[in-house]
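Colleague: sequence plus the predicted model coming up.
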Amino acid sequence: MTDCSDCTILLLDDEPLILMDLEFAVEDKGCAALCSSTVQQAIDLLEQTETIHVAILDVTLQDGETCVPVARALEQRGIPFVLHSGDLDRQDETVRDLDAELIAKPSSADSVIRRALDFSERTRA
């Protein structure tokens, strides 16, 4: 999938520049971006938004948070997600057990968005 004019992507990353770069790449694909930098913001967006097609989650967030609560909420709703992280080797087994594609940082934002959209398409097929 290269374009998605009515697609909504949830983004979770605590690094403002990475989040902004991902947001621009989402918009360049014709999608809507829902941006969050904390678990609570992501959960709030998830609860307030009727349709989310795929999510891109940074694994390690500020103050020792991980994306696990958001990933579990996405799983409950049947929304596919990818993990975008530079430190996957340091995470506990809970993160490793998440059913998601792993995208190592650094990766270009365009590549991350493309892989997330492709992953979403494969899981819905």
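Modeller: Alright, I've got the coordinates.

Colleague: could you use CA atoms for every contact and neighbour count after this?
Modeller: Fine.

Colleague: how much space between the residue nearest the centre of the chain and E101?
Modeller: With distances taken as Cα atoms, centre = their mean, the residue of the chain nearest its centroid is I56 (1.1 Å). As judged by Cα to Cα, to the nearest Å, I56 and E101 stand 10 Å apart.

Colleague: take a look at this one as well, against the first:
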Amino acid sequence: MSPRILIVEDEALVAMELRFVLEDLGHEVVDICATARSALNAVRETEIDLALVDIHLSDGATGIELGRRLGQEMGVSVLFMTANPGMVRQGVAGTIGVLSKPTDERAVQTAVDYALRRRQGQPIDYAPPGLQLFG
């Protein structure tokens, strides 16, 4: 079964490109959500392995709290993808790290692979380039 990924991104072109990259890598993109509320609803309706979460969404800067809730309360692995990585410099409880936008396909691939391997409890001896890990 391929990993189930949720994209939380309010810029449609960014979200669609991310979807294509992830599907080309063999992952299942369960949904694309532009607000924290729609993302929470998506997670309640189906099992999600990993959420890629932007900080600034259609309903404001709600991504940080969304990431915390998904990670701590709902058991979803969370990577932030944002042009504002300084907003989460201190880390967010329950989340893995942040990938700065704009990014490229290779950075997305290595960050997603890292997060999924970590979720499965596999040994990891590297930090992917471009991914700032939280404590």
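Modeller: Received the coordinates, thanks. Remember, predicted model here, so these are calculated numbers, not experimental data.

Colleague: excluding its backbone neighbours, what's nearest the residue mapped onto A61 of structure 2 from structure 1?
Modeller: Under the alignment by TM-score structural alignment, A61 of structure 2 pairs with E65 in structure 1. Nearest non-adjacent residue to E65 of structure 1, counting by Cα to Cα, 6 or more residues apart in numbering: V39, 7.5 Å away.

Colleague: tally of neighbours for that neighbour?
Modeller: Burial of V39 of structure 1 is recorded as 22 neighbouring residues (other Cα atoms under 10 Å).

Colleague: how about it, what's its partner in structure 2?
Modeller: Match for V39 of structure 1 (TM-score structural alignment): A36.

Colleague: now swap in R96 of structure 1 and tell me
Modeller: Using TM-score structural alignment, R96 of structure 1 lines up with G91 in structure 2.

Colleague: quick one: secondary structure of its match?
Modeller: coil (DSSP: H, G, I helix; E, B strand; the rest coil).

Colleague: go on, H84 of structure 1?
Modeller: Applying three-state DSSP: H84 of structure 1 is strand.

Colleague: surely it and A100 touch.
Modeller: No - using Cα atoms under 8 Å, H84 of structure 1 is not in contact with A100; the gap is 10.0 Å.

Colleague: give me the mean deviation of the helix or strand containing the residue nearest to the centre of structure 1 from structure 2.
Modeller: Element membership for I56 of structure 1, per DSSP states H and E: strand 54-57. Its matched residues in structure 2 lie on average 0.7 Å from strand 54-57 of structure 1 after superposition (mean Cα distance after the TM-score superposition for structure 1).
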